[in-house]
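> fold the following for me, if possible:
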Amino acid sequence: MASIDDCNIIELTKIGSDRGSLTYTESEISTPFDIKRVYYTYDIPTAAERGGHAHKAQHELVIAASGSFEVIIDDGKNKKTVFLNNPQKGLHIVPGIWRELKSFSTASVVLVMASDVFIDSDYIKNYKEFVHD
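Below you'll find the predicted structure:
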């Protein structure tokens, strides 16, 4: 059974210069899983809530590429709120953890790197089902 303590912040490599900054991650080196899919959400209304699901097998690295937001992680017994506002830091969410994203700042961009392609059957979308599994 996964625990919120299994989720952690990963500090990504940052290369800075007078021309700006570059941050990167590499599969199974700085990211603890093989990256198979990358997606991002944007134009998110400030009061919107995203997520509201768990994955059975998929790992995700969630990054505030721009702006800020809160990620509430929940293992069915314990909850924790993680504030993301730095594109150099990502939250590694392990399988079996419910997640909700909210409190978006203006122009937030949520960047997600996932360990697998989209597989609908990997999602648990009902919280009552999640708690009883």
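> when you work out contacts or count neighbours from here on, use the C-alpha atoms and nothing else.
OK.
> how close does the spatially most distant residue from the centre of the chain sit to D116?
Farthest-out residue of the chain from its mean C-alpha position, per C-alpha atoms, centre = their mean: D18, at 29.7 Å. As for D18, its distance to D116 is 36 Å (criterion: C-alpha to C-alpha, to the nearest Å).
> could you also give me the structure for this next sequence, so I can compare it with the first?
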Amino acid sequence: MPQSKFTLDTCNVITLPKISDPRGNLTFIEGNNHIPFDIKRVYYLYDVPGGAERGGHAHKDLYQLIIAMSGSFDVLLDDGYHKKRVHLSRSYNGLYVCPMIWRELDNFSSGSVCMVLASNCYDENDYYRDYDEYLAARGVTK
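A predicted model of the protein is given here:
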């Protein structure tokens, strides 16, 4: 059993509000309303070369919402025991990712933009960048 309370079941796709209008649609996100955390940082990935992968880490305490603002990509989630792949392609859907979940992003379509809302400011000490170290922290033995 995982030492962390966070498992793949904790991560899910959140459908965000969508206001449809013939002039163009609008989606908005309010921290602690549509997502279960305050938003302290926003960043985005773009111009990702074909075949490239991003992510490849886990966070100790950070919560995130990952959104395909344009185009599409896949997010591979891994809690040390199970893995699941989530395809994101709609800007009104966001993937909620809790702490202690390893994530990898791949299969980026041409022109895709990945926006991430984060619960904390950047802190290098919050990262697990080595998969074996991450597994040890989760109490997973190979």
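> residue in the second structure paired with the residue farthest from the centre of the first structure?
Correspondence of D18 of the first structure to the second structure, assessed by TM-score structural alignment: P22.
> ok, K125 of the first structure next?
That one, K125 of the first structure, aligns with R129 by TM-score structural alignment.
> what's the helix or strand for the closest residue to its match other than its chain neighbours?
Of all residues not flanking R129 of the second structure in the chain, H57 sits nearest, at 4.7 Å (C-alpha to C-alpha, 6 or more residues apart in numbering). Here H57 of the second structure, judged by DSSP states H and E, is contained in strand 54-59.
> strands of the first structure, start to end?
8-11, 13-17, 20-24, 37-41, 50-55, 60-66, 69-74, 79-84, 89-93, 98-102, 109-114, 123-124 (DSSP state E).
> what's the fourth one aligned against in the second structure?
Applying TM-score structural alignment, one finds that strand 37-41 of the first structure aligns to the residue range 41-45 of the second structure.
> what does that stretch contact?
With contact meaning C-alpha atoms under 8 Å, 6 or more residues apart in numbering, stretch 41-45 of the second structure is reached by 113-122.
> can you select the buried ones among those residues for me in ChimeraX?
To isolate the buried members of the contacts of stretch 41-45 of the second structure in ChimeraX, using 16 or more other C-alpha atoms under 10 Å:
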select :113,114,115,116,117,118,119,120
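> which among the contacts of stretch 41-45 of the second structure gets closest to F37 of the second structure?
S119 (6.0 Å; C-alpha to C-alpha).
> my guess is that closest one contacts K60. True?
No: here S119 of the second structure lies out of contact with K60, judged by C-alpha atoms under 8 Å, at a distance of 11.9 Å.
> and for these two, which residues touch both?
In contact with both S119 of the second structure and K60: no residue, using C-alpha under 8 Å, 6+ apart.
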